[in-house]
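[1] I would like to see how this sequence folds:
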Amino acid sequence: MILEASKLSLKIALISTLITIILSFILALFISKGNRKRDKLIEGFISFPLFFPPSVLGYILLILLGKNGILGRILAIYGIEIIFTWKAGVIACVLVSLPMAYQCIKAGFLEIDREHIEAAFEMGATKLEMCRYVFFPLIRKNIGAGVVLSFGRSFGEFGATLMIAGNIPGKTQTIPMAIYYAVERGDNHSANILLIIVTCISFTVMWCYNHYWLNNNPKQRDRS
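    Below is the predicted model of the structure:
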């Protein structure tokens, strides 16, 4: 149970973090050049999960992706099952971590000097080359901070994942769920081992976050 829950938690956290960062980069790039009213509407949807308890968000996903849901019926046509699979956990983690990653990357875009962009365009750079040689190097620390925050949020996700993925040992049971149900069963030995694993990973995530924050914040770096 311990090994399976740990492997599944890392799998879901890594996949959801990759998806979250890609979406955040695309959204931040798109919104930074768009119409203000449209931007506010899109950002409202992105920030939506921040104002909902995870269990409520999970219930909404359950309604949408369930067999009788709008999206669930469409997926069923193609034989795709989401509910009560590890894929559902990935979807839940992406939604709850997207607002934080997006804000990190958006802050990086806002700090980019327009002269860099104009110079790249004058030199004939394509959009792909702009992303590779201008945007990525200039906001790499923001992306790094977004990765750390997304991974940490996804790794500790419980409420939304429980609602949409369930708690199936070896299939959808992540470390937070395993700890909860181990304590509920009185299995303190397993809960303590999982606690040690979570503590080690959490401290690693915190260190990475502080590292990126200190390197990306001159004032904070001077104080240290």
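[2] please make it C-alpha for all contacts and neighbour counts, starting now.
    Noted.
[3] to the chain's geometric centre, what's the distance from the helix or strand harbouring K141?
    Applying DSSP states H and E as the criterion places K141 in helix 140-155. How far helix 140-155 lies from its chain's middle: 8 Å, per C-alpha atoms, centre = their mean, to the nearest Å.
[4] just checking, what packs against that helix?
    In terms of contacts (3 or more C-alpha pairs under 8 Å, 6 or more residues apart in numbering; DSSP states H and E), helix 140-155 is packed against helix 2-31, helix 86-110, helix 188-216.
[5] out of these, which gets nearest to G144?
    helix 188-216 (6.7 Å; C-alpha to C-alpha).
[6] would you mark the buried spots in the closest one?
    A191, L194, V198, S202, V205, C208, Y209, Y212, W213, L214, N216 (16 or more other C-alpha atoms under 10 Å).
[7] now for the closest residue to S24 other than its chain neighbours, how many residues are close by?
    Distances taken as C-alpha to C-alpha, 6 or more residues apart in numbering put Y102 closest to S24, at 4.5 Å, once the chain neighbours are dropped. Counted with other C-alpha atoms under 10 Å, residues neighbouring Y102 total 27.
[8] and Y102, what does it touch?
    The contact partners of Y102, taken as C-alpha atoms under 8 Å, 6 or more residues apart in numbering, are I21, S24, F25, L27, A28, G146.
[9] save the helices and strands packed on helix 140-155 as TSV, and put in distance to L57 too.
    Shown next, in TSV, are the helices and strands packed on helix 140-155 (distance: least, C-alpha to C-alpha, whole Å):
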stretch	distance to L57
helix 2-31	16
helix 86-110	8
helix 188-216	24
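[10] I'd like the distance between L95 and I112.
    Distance, L95 to I112, using C-alpha to C-alpha, to the nearest Å: 27 Å.
[11] please give me the structure for this one as well, since I'd like to look at both together:
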Amino acid sequence: MTTERRQADGRVGLPLWIYLPASVGCLLVVLPLVAMGAKVDWGSFVQLVTSESAVAALKLSLRTAVASTVLCVILGVPMAIVFARSNVRGLSVVRSLILLPLVLPPVVGGIALLYTFGRQGLLGEHLEMMGIRIAFSTTAVVLAQTFVALPFLVVSLEGALRTAGQRYEAVAATLGARPTTVLRRVTLPLVLPGLVSGAVLAFARALGEFGATLTFAGSLEGVTRTLPLEIYLQRESDPDAAVALSLVLVVVAIVIVVAVRRRSSGAL
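    Sure, this is the predicted structure:
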């Protein structure tokens, strides 16, 4: 009997060989996390993660990640809908540019933001004349996180929109529903799980952002020093604190992703 024959529940069995690369892939991700957990100094764990700088960095990371996720939803949902539903000429070029942060090194993104919103930047020079400073501020952290996280939401939601198709929207339109009504009552509810998944990916990416934030916002305690930056600084001076804070970041990310994924699955 082969493992590829149809099972009793109607599903097709998997070939045995596929479990080998799958197991190696799982180990590649899980084993480093286990190794990090084994290095934690549990005797002083609470003291390490509740220091003033650590708490300030965690609070800032959560605040800015939430803010950037909201921005990603506000800007990314319309973008994904346009990419999935519009036939405007040249849209594929725009889409390619929007998705560039997925492959660009974050430091490059930080430099691009700096030359846009910095004191001598394309827009920053004019904003500076009006007394508005963005670079090396908390706002810069949010912009850096949004820059790198936005494509994750766009890709996730665009894929959901293309998979869902347009048949239900077409039916609603033939019944006299206006485009805005179709979007609000049909399209968005239909792809809500994809939107939730995209928002989770964007939040997780924003929470772990390092390179663009350091380049564009700097590392000012309580202002721009997020938890990844605090971990990087502690790595040289206090390795035990760096490992403990890394574990905190992993746990926070896991809790949020699992909680939202369960809620998303329940909605299905």
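[12] so what corresponds to the residue nearest to S24 of the first structure in the second structure?
    Under the alignment by TM-score structural alignment, Y102 of the first structure pairs with V154 in the second structure.
[13] try E111 of the first structure
    In the second structure, E111 of the first structure lands on T163 (TM-score structural alignment).
[14] same question, L149 of the first structure
    So, by TM-score structural alignment, L149 of the first structure is matched to L201.
[15] what's near enough to touch that match?
    Neighbour list for L201 of the second structure: A149, F152, L153 [criterion: C-alpha under 8 Å, 6+ apart].
[16] can you convert the residues you listed into CSV and add a column each for neighbour count and distance to F117 of the second structure?
    As requested, the contacts of L201 of the second structure are exported to CSV (neighbours: other C-alpha atoms under 10 Å; distance: C-alpha to C-alpha, whole Å):
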residue, neighbour count, distance to F117 of the second structure
A149, 29, 18
F152, 24, 23
L153, 28, 23
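[17] and in the first structure, which of the residues you listed remain?
    Of the contacts of L201 of the second structure, the ones still in contact in the first structure (both residues aligned by TM-score structural alignment, their matches' C-alpha atoms under 8 Å) are A149, F152, L153.
[18] can you redo those residues as JSON lines with distance to G109 of the second structure?
    Shown next, in JSON lines, are these (distance: C-alpha to C-alpha, whole Å):
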{"residue": "A149", "distance to G109 of the second structure": "11"}
{"residue": "F152", "distance to G109 of the second structure": "15"}
{"residue": "L153", "distance to G109 of the second structure": "17"}
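[19] which among the residues you listed gets closest to V29 of the second structure?
    F152 (20.0 Å).
[20] nearest residue to that closest one in space, please, no chain neighbours.
    A202 (5.7 Å).
[21] ok so, going back, so which of the contacts of Y102 of the first structure wins on neighbours?
    Among the contacts of Y102 of the first structure, the one with the most neighbours (other C-alpha under 10 Å) is G146, at 28 neighbours.
[22] isn't it up against K106?
    No - at 10.1 Å, G146 of the first structure and K106 do not qualify as touching, with contact defined as C-alpha atoms under 8 Å.
[23] give me the common contacts of the two.
    Counting by C-alpha under 8 Å, 6+ apart, nothing touches both G146 of the first structure and K106.
[24] any idea how far A242 of the second structure is from the residue minimising distance to the centre of the second structure?
    The residue lying closest to the centre of the second structure (C-alpha atoms, centre = their mean) is A202, at 2.1 Å. Distance, A202 of the second structure to A242 of the second structure, by C-alpha to C-alpha: 24 Å.
[25] V251 of the second structure now?
    Counting by C-alpha to C-alpha, the gap from V251 of the second structure to A242 of the second structure is 14 Å.
[26] likewise F210 of the second structure?
    Per C-alpha to C-alpha, F210 of the second structure is found 14 Å from A242 of the second structure.
[27] what's in contact with the strand or helix carrying A119 of the first structure?
    In the assignment (DSSP H and E), A119 of the first structure maps to helix 114-122. For helix 114-122 of the first structure, the external contacting residues (C-alpha under 8 Å, 6+ apart) are M130, V134.
[28] and stretch 188-199 of the second structure, by the same measure?
    Stretch 188-199 of the second structure is contacted by residues 69, 72-73, 77, 152-157, 159-161, 164, 260-261, 264-265, 267-268 when judged by C-alpha under 8 Å, 6+ apart.
[29] what do you get for stretch 227-240 of the second structure?
    40-41, 48, 53-54, 57-58, 60-61, 208-210, 214, 219, 241-243, 245-246, 249.
[30] about what we covered before: average distance between the helix holding A119 of the first structure and the second structure?
    Once fitted to the second structure, helix 114-122 of the first structure is off its aligned match by 1.8 Å on average (mean C-alpha distance after the TM-score superposition for the first structure).
[31] mean shift of the following helix or strand past that helix relative to the second structure?
    Downstream of helix 114-122 of the first structure, the first helix or strand assigned by DSSP H and E is helix 127-130. Compared with the second structure after the fit, helix 127-130 of the first structure shows a mean deviation of 2.6 Å (mean C-alpha distance after the TM-score superposition for the first structure).
[32] list the buried residues in helix 127-130 of the first structure.
    Here helix 127-130 of the first structure shows M130 as buried, counting by 16+ other C-alpha under 10 Å.
[33] whereabouts in the second structure does that helix align?
    Under TM-score structural alignment, the match for helix 127-130 of the first structure is residues 179-182.
[34] which residue in the first structure lines up with V66 of the second structure?
    When the first structure is aligned by TM-score structural alignment, the residue opposite V66 of the second structure is L14.
[35] contact partners for its match?
    F151.
[36] how about a cut-off of 10 Å?
    L8, T20, V90, V147, S150, F151, G152, S154, F155 (C-alpha atoms under 10 Å, 6 or more residues apart in numbering).
[37] repeat that for S246 of the second structure.
    Contacts for S246 of the second structure (C-alpha under 10 Å, 6+ apart) come out as L33, M36, G37, V40, V49, L227, P228, E230, I231, Y232, D240, V252.
[38] filter these down to just the ones in helices.
    L33, M36, G37, V49, L227, P228, E230, I231, Y232, D240, V252 (DSSP state H).
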